[in-house]
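**Q** Mind looking at a prediction? Sequence and model below.
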Amino acid sequence: MKFKVDDYVQVKNPNRKRIYGKVARIIEVDKLDHQKPYKLLIEGNTYWFEENELIWFVDSTLTSEELNNFTLSETIHKPKHYIGINGLEVETINQNFLPKIKDGYVSHRIGSALEYILRHPDKNGLEDIKKGTSKFRTNHPLLGEW
């Protein structure tokens, strides 16, 4: 069995429309039922799942209340590594500044560089700094190669 009691998992089966993307704690594992051995409590209801319907969920910064309200769309549309300490999103910065750049390709590359650089403390550290500066340096016609 891949999961155990008290593991936090996320429902990844889109056919379970009402609870797709929800995060919950496994409250029981039925080792005799090989079809749907995992029991989760979601929004006051219990559900049984197959292993392939669930994925690991690890985010130690969320409280239990936040975990109960968490959905898959938040990980896709608002990843924490793109949000600053006061809630400003990298996308907002890009939307406000990049339209000023007339060359679309250059605008895209600068936006990509900003995303790498601004997310670096929460994602890949120095690797993101290197990627961001590389994208900026090699693709900005005003600067050429530094």
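**A** Looks like it arrived, so ask away. Because the structure is predicted, anything quoted here is derived from the model rather than measured.
**Q** rest of the way, CA atoms for contacts and neighbours
**A** Will do.
**Q** next helix or strand past the lengthiest strand in the chain?
**A** Ordering each strand of the chain by length in residues (DSSP state E) puts strand 23-29 first. As assigned by DSSP states H and E, the chain's next helix or strand after strand 23-29 is strand 38-42.
**Q** Take this one as well and set it beside the first:
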Amino acid sequence: MSDNVHNPKHYQGRNGLEAIDVHRNFMNDEQLTGYHLGNLIKYVLRYRRKNGIEDLEKAKVHMDWLIEKEKAMMLQLEALVGGTNDQ
């Protein structure tokens, strides 16, 4: 059975490579953040008219990515700030 949210068959090539893997390979962090933010907005705005809950689940995948990215950035910042005050 195909998972249209986390592992959609229509985004896989012949060898199982997914489109998102190509994005991750060729985009820098800023571009990838824009990709996820754009898709999040798209799925939230259309969910009632197109795929309902499935689109909200897709939006959640992008939101989760953005949250993890922000957490990682905050941890890096805290490490930098905390590291300069330790003497």
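**A** Everything's here; your move. Computed from a prediction, not measured in an experiment: that's the story for all the values here.
**Q** Report the TM-score for the pair.
**A** TM-score of the superposed chains, computed with TM-score structural alignment, normalised by the length of structure 2, equals 0.43; 43 aligned residues with a CA RMSD of 2.0 Å.
**Q** still on that earlier bit, now do the longest strand of structure 1: which elements does it pack against?
**A** If you count contacts as 3 or more CA pairs under 8 Å, 6 or more residues apart in numbering; DSSP states H and E, strand 23-29 of structure 1 packs onto strand 8-11, strand 38-42, helix 64-69.
**Q** Any figure for the gap between L72 of structure 1 and V9 of structure 1?
**A** 11 Å (CA to CA, to the nearest Å).
**Q** and those two? which has more neighbours close in?
**A** V9 (20 against 16; other CA atoms under 10 Å).
**Q** Next, work out how far apart that one and I110 of structure 1 are.
**A** 36 Å.
**Q** so R119 of structure 1 touches D128, yeah?
**A** Yes: between R119 of structure 1 and D128 there is a contact under CA atoms under 8 Å: 7.5 Å.
**Q** Just name whatever secondary elements the longest helix seen in structure 1 is in contact with.
**A** Ordering each helix of structure 1 by length in residues (DSSP state H) puts helix 104-119 first. For helix 104-119 of structure 1, the packing partners by 3+ CA pairs under 8 Å, 6+ apart come out as helix 90-97, helix 126-139.
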